[in-house]
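**Q** Next comes the sequence, and after it the predicted model I'd like to discuss.
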Amino acid sequence: MPAHPAADLTHGDRSSIELPEVLVVGSGLFGLSTALHLARAGRRVTVVDEGTPASGTTAAGAGFVGLWAAGYAWYWNESERDLEQYGIDFYRELADTADIGFRDRGNVWLSVSDEGYRDHILPFDRHPLKPAGARLLTPEEVAEVVPGVSAAAVTGGFLHPGGIQISAPDAALALAAEVARAGVRFENCTPVASVLVEDGAAVGVRTSAGAELRAGQVVLASGSWTNALLAPLGRTLPFARVLASRLTTEPFGLGQIPTLMLPELDGLWVREHRGGLTYGHGGGYEALGSAETRADRRPQRTDLVDAMRAQLAPVLAALIPSGGDYADTAEWTQGIVSMTADRRFIAGPVPEAAGLWVVAGDNESGVTHGPGLGRLVADLVTGAQPVAGDPALYRPDRFDGVDYDTADEAAVRAAMPARREVDAVR
């Protein structure tokens, strides 16, 4: 992976530095996007992270981006669709200045049975948010649109032409470099222990080493670790933390193809990656259990990887026969995603402290929605009219008064709506 300037930023002479107007905790896609949009709005910003940019969950991102609200995620609406389009446009612009593995190939949903076609493919064609150019595909048309896919392995498909692919870690490092060019300072390898609150307002953070980093406002973009910072304030966000896995094959000469989504096969997704494939499905996921369970920054659950590899090898061999022995040629990576009780993101003010904001709850789609959510939070912090997304849908306090314990991750998982509409109807 090429080096990016943001990975090795130095701090310089602290005595000559003005206090930041905003301190962003976390340098994944959520934090970096928030910092960039704040800087573009004229704010002095510092980003602090226990590691270096894009070294946590973002580095495990699968990197496919699309209009998921237009048929795939039935519980989302125009607000998420607008955030998704913002992300697509954002990455197109970023790709003009850096190599982020950008692919402009669209997304194709596939079925492997007549029932799957009825339940998962036909609803796309009836969806009110169906984008321009979207269309149903016969098996033969699938093979034309997706070179390498066997028409005999599918019963049909649906094309969203506007979807894109990126390398999530490369895009985040390129974004970090853009953030640095915008004048944002980085405090890397600096774990944050707590939020500083004085007279009811957030005034900075205290690091694990005991140092105080002060600012006019604080944005928590700490992913699955956010609740550890909010707990002393009496606020718990309803997260169900889930370990997610993906596999990557050796290159075998595959050209660029759309991202493939097969909902009936436990959410299987497949995309091209440097001439090979990267892929995953529900077999590579595992809930962490309870709030007391530690979330590793870089998980190493090889048992999940081995099980998913064994499950998917025959499926992929039938779908894309030219890929060789899928059981033996895969590398892997894992990260921790945060699912919310209503599958919507959390972005907005924390009621317990003035000037404290949060952007979290990626719902396994942080790469797609990160740019738009960063812009949304920056607009809220600066008092600007949000250009994408409805802030009322993402308020952190919207779960107050619910009839389940938001600190109980099992209860949060039980409250979540079904992933697919057909399952919810049943």
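**A** Here it is on my side, so go on. Numbering: from 1, shown residues only.
**Q** When you work out contacts or count neighbours from here on, use the C-alpha atoms and nothing else.
**A** Fine.
**Q** what's the neighbour count on residue 352?
**A** A total of 16 residues lie near residue 352 under the criterion other Cα atoms under 10 Å.
**Q** That one contacts residue 232, correct?
**A** No: using Cα atoms under 8 Å, residue 352 is not in contact with residue 232; the gap is 10.2 Å.
**Q** overlap in contacts of those two?
**A** Common contacts of residue 352 and residue 232 (Cα atoms under 8 Å, 6 or more residues apart in numbering): none found.
**Q** Figure out how far the host helix or strand of residue 307 is from the centre of its chain.
**A** With the criterion set as DSSP states H and E, the secondary-structure element containing residue 307 is helix 302-319. Helix 302-319 has its average C-alpha position 23 Å from the chain's average C-alpha position, going by Cα atoms, centre = their mean, to the nearest Å.
**Q** Comparison target, given below:
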Amino acid sequence: MNTDQSDVIVVGAGALGASTALHLVKAGVENVVLVDKDGPGSGTSKAGAGFVGPLAAGWDAGWGRSELDVEYFSIDFYSDLATRHDIDFRHSGHLYIARDADAWKHVAKFHDTDTVPDSQLVEPDEIRAVTKGFLDGSSFHRAVFQPSAVQLSAGKAARAIAAEFATLGGRVESRRPVTGLIKIGNAVTGVETEHGPLYADKVVVAGGSWSNTILGGDYFLPQVPLVLSRMITEPLNVPANFPALNFAGYSDDGSGLLWVREDCGRLNWGMSYPDYPRDDLVDNPIPDRFDDIRLDGIFQVRRASQSLTHLMPGLATDKFWVAHGAPCLTPDRRALIGPIDERPGLYVVGGCNGVGIQHGPGWGKVAAEIVTGATPFVDARPWNANRFGGLYSTNRDVFLALSARSGPMTHV
């Protein structure tokens, strides 16, 4: 057999691509190749917050049952994955906390018992109990607790998914940057890489921020990369049994959610920010890696977290490291999954909208079902990759559409 010919090539070994490849082999596709310029989980997935829960209850007003279904699928998927791999998994829930009455409007929407039956309202004097004694709630307004949610290490999870794929017979090609598509007419028949061509009956591009570079200029995927950052302290012996915490009312304009969670005895926290370098990739080329991104936005994250240091002294440390990622947002904040009409043989999984780890397992299953001709397990029509037609042709077009839809984008 020609090892450069396969049934399906999946480009990008982050949470979305690795999950798509895994579900393809689970669906019976025998020859699947997962290609990445570095290795599994080395891009935006590495910087993921690691929250998985019923975000569709309040994260974005445009989301619906489809997003909620993949979120619950992801909880079950990661629960099972954790029985075979160390992904720092724990089933400790998510707690959304409002600083004051103005911030409550950003938190109250997460309490929707029609979509999240186990959602609980938490009064200030109950926050200490819910956080297993970690957090004094006396200075807060109110909170919402979602006990069904889980947390994990995003990078470890992406690598574990790729390992599962390899165990089932999939082929992982790391450190093999894809430089473009191979086409016969309009039909896509493989990919060019820095180490030679790879051919396939079908190609799935799940390259995140690099997807449009891979697609080459003759097709534009309507998504725009925005830089996000997180901070991780040195080990502080932080207990691991409290929920992931999301605080509303601490960003400069009051609308962003500052999240804090335990990470192997450390504190791991972040939030989106309107400062540079959030928009740096809208008009500039995508770098090979995110290591060299400037730290301007981190100062806003730091300002927000300083308001909580009296409750979590570890946030005041000057000893921390930073991880950057660039999740891609679509004009309607929903995913892009499926075939590209103008390019037979080409499929995409994109538009993570900042929730690739949360939705990746379910989106990967949907993508595999579409590629193999099966009926998706959830209603995938809202994610049709062709739904915008040719309305958007540049990152700037998508960015302006997002700005008009939601005002200043202070959260992703």
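**A** In hand now; what should we look at? Bear in mind that the values here come from a model prediction, so they are computed numbers and not experimental data.
**Q** re the thing from before, buried stuff in the helix holding residue 307 of the first structure?
**A** By 16 or more other Cα atoms under 10 Å, the buried positions in helix 302-319 of the first structure come out as 304-306, 308-309, 312-313, 316-319.
**Q** Now do the equivalent of residue 316 of the first structure over in the second structure against residue 301 of the second structure, distance only.
**A** If you follow residue 316 of the first structure across to the second structure using TM-score structural alignment, you land on residue 308. The spacing between residue 308 of the second structure and residue 301 of the second structure, counted by Cα to Cα, to the nearest Å, is 12 Å.
**Q** Likewise for residue 409 of the second structure?
**A** 15 Å.
**Q** Quick one: the residues in the second structure that stretch 348-355 of the first structure pairs up with.
**A** Equivalent residues of stretch 348-355 of the first structure are located at 338-345 in the second structure, counting by TM-score structural alignment.
**Q** wait, residue 123 of the first structure sits on residue 72?
**A** No: Residue 123 of the first structure is not in contact with residue 72 according to Cα under 8 Å; the separation is 9.1 Å.
**Q** what about those two, which has more around it?
**A** Per other Cα under 10 Å, whichever of residue 123 of the first structure and residue 72 has more neighbours is residue 72, with 21 against 18.
**Q** Mind telling me what that one corresponds to in the second structure?
**A** The alignment partner of residue 72 of the first structure in the second structure, by TM-score structural alignment, is residue 59.
**Q** Neighbours of the residue lying closest to its match once chain neighbours are set aside, how many?
**A** Spatially, and ignoring its direct neighbours in sequence, residue 59 of the second structure is nearest to residue 110 (7.5 Å; Cα to Cα, 6 or more residues apart in numbering). As a burial measure, residue 110 of the second structure scores 25 neighbours (other Cα under 10 Å).
**Q** Map residue 110 of the second structure across to the first structure for me.
**A** Under the alignment (TM-score structural alignment), residue 110 of the second structure pairs with residue 124 in the first structure.
**Q** List the contacts of that match.
**A** 70-72, 130, 158.
**Q** circling back to that earlier point, how far does the match of stretch 348-355 of the first structure sit from the chain's center?
**A** Chain-centre distance of stretch 338-345 of the second structure: 24 Å, with Cα atoms, centre = their mean.
**Q** Just the ones in strands from the contacts of residue 124 of the first structure, please.
**A** In strands, judged by DSSP state E, the following of the contacts of residue 124 of the first structure are found: residue 158.
**Q** Looking at the second structure, which of the contacts of residue 124 of the first structure hold up?
**A** Contacts conserved in the second structure for the contacts of residue 124 of the first structure, using both residues aligned by TM-score structural alignment, their matches' Cα atoms under 8 Å: 70-72, 158.
**Q** Filter those down to the buried ones.
**A** If we count by 16+ other Cα under 10 Å, these have these buried: 70-72, 158.
**Q** Which one of the residues you listed is nearest to residue 37 of the first structure?
**A** Within these, proximity to residue 37 of the first structure (Cα to Cα) peaks at residue 70, which comes in at 26.3 Å.
**Q** Apart from its neighbours in sequence, what residue is nearest that closest one?
**A** The spatial neighbour of residue 70 of the first structure that comes closest, neighbours along the chain excluded (Cα to Cα, 6+ apart), is residue 129 at 4.9 Å.
**Q** The one you found: neighbouring residues, count only.
**A** 16.
**Q** OK, contacts around it?
**A** Shown in contact with residue 129 of the first structure (Cα under 8 Å, 6+ apart): 69-71, 78.
**Q** separation between the alignment partner in the first structure of residue 100 of the second structure and residue 104 of the first structure?
**A** Matched to the first structure by TM-score structural alignment, residue 100 of the second structure sits across from residue 113. The spacing between residue 113 of the first structure and residue 104 of the first structure, counted by Cα to Cα, is 28 Å.
**Q** now residue 179 of the first structure
**A** Plainly put, residue 179 of the first structure is 24 Å away from residue 104 of the first structure if you go by Cα to Cα.
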